[in-house]
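**Student:** next come a sequence and a model predicted from it.
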Amino acid sequence: MSRKIHQESHIVLSYILLVAQILRLHSRDGLLLSTAVTPIDQAEWSRRQKRRSSQTNGETKNSSTLQPFIPDALQPITYDLCCEVKGHPSTGSPTNNLDCRGTCFTDRACTDLSYPFDTLGEKQKHMLRDLDDEERIRLKQRCVEKPELTLPNVTWCSSNETRYNSTEIALGMYGHVPQPGCSLVTEGGGSGPWQHLYIIPKAKLAFCGIPKVGITQWIQFVRFIAGAKDYPAFPHKKQDKDFFRFDKLNPSLQQEIWSSKEWTFAAFLRDPTERLLSAYLDKITDTKIQKEIQSALGMKVTKLGFKFRDFVERLDLEFNKTGCTDGNVGNLNSMTGLNWCSDPHWRPQIMSCGLYSNLDRFQFVGDINNSSQQTQDLLQRVGLWELYGKRFINGGIGFDNDIEFSPCMVRSHHWNYTEHVGFQQIGVDTAFSHKKNSQKEFKKYYTLDLLDLVNKKLYADDYKLYDLVHKRKITNGKQLAMELSGTGC
């Protein structure tokens, strides 16, 4: 009897050792078996195996020699050119800033028709609308034809009858707000509510990147996933990121994404007072801009400049223009009242991505002050953390050899770079590269009356929403919408 037990114990022990060996091999290859493998993990694993198969040229493969998954954006750089993205509507335009609009150091961008997607079929599905001049004029006119309706009707949640069944209703493409196409024309002032919504198709994630709430690094992350080896560069003029802009997609695809319950919609918010001060310090304190503002307002130019109080009080003025004009500081439309014409850096957060009327569509709403943990949680939920999130490297390499540095041409660090801390896994101010530390300057600029003006009047709806996210730790958009609206969504 004891001999039989000994044999059975030996079999069990051998099985345990075999499983342990398999786990060790797989964990070394970056595949975590302790959690369920998501569809995106399986797809990446399949592509990785095919790539290795082609590289071995028929040689015998040993699983113990497989290397960890390395994103394309972190592969060694062997290419020095910048290329326009094939299939982008503006490709071939007579401009001289190829380093800013093109994708640099990435041979795929120059040779592969499918870039920035994995397959040509994916790219064809996400092709951008190419508007002719006549259509652009029509869209722009629609953006500005109803100046009396420059603010959205804040309802927080859409009705059950219209939430998913109508493109025009679901996407706000109706009379009282600018439609998504507006941002194709004016970019900043006058753009529609979907200007800053970015998609990551391989994870079915739609992320609302609100200006002054970390949008720059999120766009860098989108380009990192796409394989751009200049992803740490200033991303806002790069052509490849446009393929992931929700408002530039065809309306049929917009509706498909919006109505699909497989897609996760997410956003991060920031304290309204802190965000407004950050916008002032970053965008208004420049000496040249100060002089332009003072001249336009007929103010005497002094060393004090256009003070923070001047800025806030101007946002409290009534907006009485006939429409949104181009982003010219001289006309001051972006600094008169708060509306669709306001500069997006201080436009209310709820006016981004349809939060004011479709908050219940967002499965996740986070707090930038807790971005490290919440970003990781979000990316784990959609299957992006293991393959991309934790492999993200902040910052990059600028020009060497005494060549003038260009923020548009920043090379990614190699995979073995020591600062391999993961996406959003560092301090808030460092992570989002804000020019000034607003929190440290807070008491210097805010008085009690200015605080009341910002939180109780100018950004009252922003504050109500952020208060629930920050203090009560509510992250589900539907629950937030129900709390704010007082009705069922």
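**Tutor:** Yep, that arrived. Numbers count the residues shown, from 1 in each chain.

**Student:** use CA for all of it now, contacts and neighbours both
**Tutor:** Noted.

**Student:** strands of the stretch 1-150 of the chain, residue ranges please.
**Tutor:** With DSSP state E, counting those that start in this stretch as the criterion, the stretch 1-150 of the chain has strands at 82-83, 103-104.

**Student:** how about those in JSON lines, adding distance to T430 and mean neighbour count?
**Tutor:** Putting those into JSON lines (distance: least, Cα to Cα, whole Å; neighbours: other Cα atoms under 10 Å) gives the following:
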{"stretch": "strand 82-83", "distance to T430": "28", "mean neighbour count": "20"}
{"stretch": "strand 103-104", "distance to T430": "24", "mean neighbour count": "30"}
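
**Student:** could these go into JSON lines alongside distance to M299?
**Tutor:** Formatted as JSON lines, these follow (distance: least, Cα to Cα, whole Å):
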{"stretch": "strand 82-83", "distance to M299": "45"}
{"stretch": "strand 103-104", "distance to M299": "43"}
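
**Student:** okay, pairing it with this:
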Amino acid sequence: MPSKTRGRLTHLTRGKLVKGISLCFLVIQLFSVFTVLQKGPNDSNFIGPSLLSSMYRSDASRHVVINNNIHDDLKSHGKPVTAPTVGSSNSTTSLSSLNISELAKDLVILESLTSATHVEYLKQTLNSSSKIYRPGSWDGAGIVLEEYKLILFTQGKVACTVFKQLARRMMGLRDWKVHNEPHIPHNPQKNGLLYLYHYPPTVALAIMISPGWTRALFVRDPKERTLSAYLDKGAKKKGLYITKHCCKKELQAKNMDANFTTCGERASSSFLAFLQLVQKECCCDPHWDKQSNRIDLDFRPYINFVGHFDHVQDETKRLLDEVSARLDSGQDLWKEFGASGWGSTGNDAIFAKSTRAKHQTSAITKLKQYYNQSVEALVDAIYKNDYDDPLLNFEPFHLSEKD
């Protein structure tokens, strides 16, 4: 059996690197008129906190205008927000915890660094065509935890069930541990969570760019994630999930001719057949879509936390600790929501071994069983953009020996 060489950075070092990469993206987008990437705090052209403050003070009149615009947008959007009620949860969330003046200030600073036209472009893009705002997909729009200034972007096959349970717990929903009764915690119409689209575009944009908010994305190595997707969605029930989502019209042909082979049946025959379908016919299902496509290009610079599945418990603690550090309340979110209450007995921490065993779908331990050189080469080709993406920060590894 060929040896598996990964040579990964530790999750702590990787977390620091992601922060640096995210900051670089932001610098490139906002400060392109300056050569700040080659300058330090002592350079006359460096944009530091004092200069940001002076930009804001010199344009205080815009704060009044934007502040009023936000209030008008909230009024026209029918706020306060009421999240969908779930069973006995009685979940109603208003906008009382949003600091409108602070959000308006963040937009004023962004205008000062770029232009009012650019800010309007971002707002229109967010509203009209962004994945992270529009409703529809169960793992599309960001989940907003207003009280904690946290936006969580979930992904299929990256512990999305547990992260939605965590979000529901942080919102105070009493039935936060419910799973699939019916479609909880996944269905936004039933899970009681708040999403970006519950806010008018001006407010959604403000919290997407505000330095006071955490915008978190968890990712998983494509080789592990894709195999997990195959085992869970492709190999089961003769690929029925794939047939329903990738070639639904073939179900009618199957009903008329029992010998007809659907795309799902073809994909279920082997991992290689599944990958070939993904490459040619069904690339964009949320369970195996490229993770580099998860966040719209215009908003990638504002993702300021990326956690990795291979250390998911430690990474989740890191997230909750970082969010806690931003709060004035002094809350320890890990202690309150992560350290206990999980598992069948309620005595486990989040992502304890017993909690995550089911969701691993045996994929990690079976990697070498399913990967040979040709399969691995195909996955490397399909997910090249993921492995090359500095925001995701995957370190490529090889399961099979090369000739």
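**Tutor:** Everything's here; your move. None of the values given here were measured: they were computed from a predicted structure.

**Student:** tell me which of the strands of the stretch 1-150 of structure 1 lies nearest to L453 of structure 1.
**Tutor:** strand 103-104 (43.5 Å; Cα to Cα).

**Student:** that closest one: average distance to aligned residues in structure 2?
**Tutor:** Following superposition, strand 103-104 of structure 1 is found to deviate from structure 2 by 3.1 Å on average (mean Cα distance after the TM-score superposition for structure 1).

**Student:** that older thread, for I11 of structure 1, find the nearest of the strands of the stretch 1-150 of structure 1.
**Tutor:** Nearest of the strands of the stretch 1-150 of structure 1 (Cα to Cα): strand 103-104, 56.3 Å.

**Student:** which strands or helices does the closest one pack on?
**Tutor:** strand 82-83 (3 or more Cα pairs under 8 Å, 6 or more residues apart in numbering; DSSP states H and E).

**Student:** rerun at 10 Å
**Tutor:** With contacts taken as 3 or more Cα pairs under 10 Å, 6 or more residues apart in numbering; DSSP states H and E, strand 103-104 of structure 1 sits against strand 82-83, helix 107-111.

**Student:** just those: most buried one?
**Tutor:** Neighbour counts (mean count of other Cα atoms under 10 Å) averaged over each of these peak at strand 82-83, with a mean of 20.

**Student:** what's that one aligned against in structure 2?
**Tutor:** Per TM-score structural alignment, strand 82-83 of structure 1 has no counterpart in structure 2.

**Student:** for stretch 138-155 of structure 2, which positions count as buried?
**Tutor:** Residues of stretch 138-155 of structure 2 classed as buried: 138-146, 148-155 (neighbour count, 16 or more other Cα atoms under 10 Å).

**Student:** end-to-end on it?
**Tutor:** Its first and final residues considered, stretch 138-155 of structure 2 spans 9 Å by Cα to Cα, to the nearest Å.

**Student:** mind checking how far that stretch is from the chain centre?
**Tutor:** 8 Å (Cα atoms, centre = their mean, to the nearest Å).

**Student:** try stretch 233-249 of structure 2
**Tutor:** 25 Å.

**Student:** flag every buried residue along it.
**Tutor:** Under 16+ other Cα under 10 Å, the buried positions of stretch 233-249 of structure 2 are 233-235, 238-243, 246-248.
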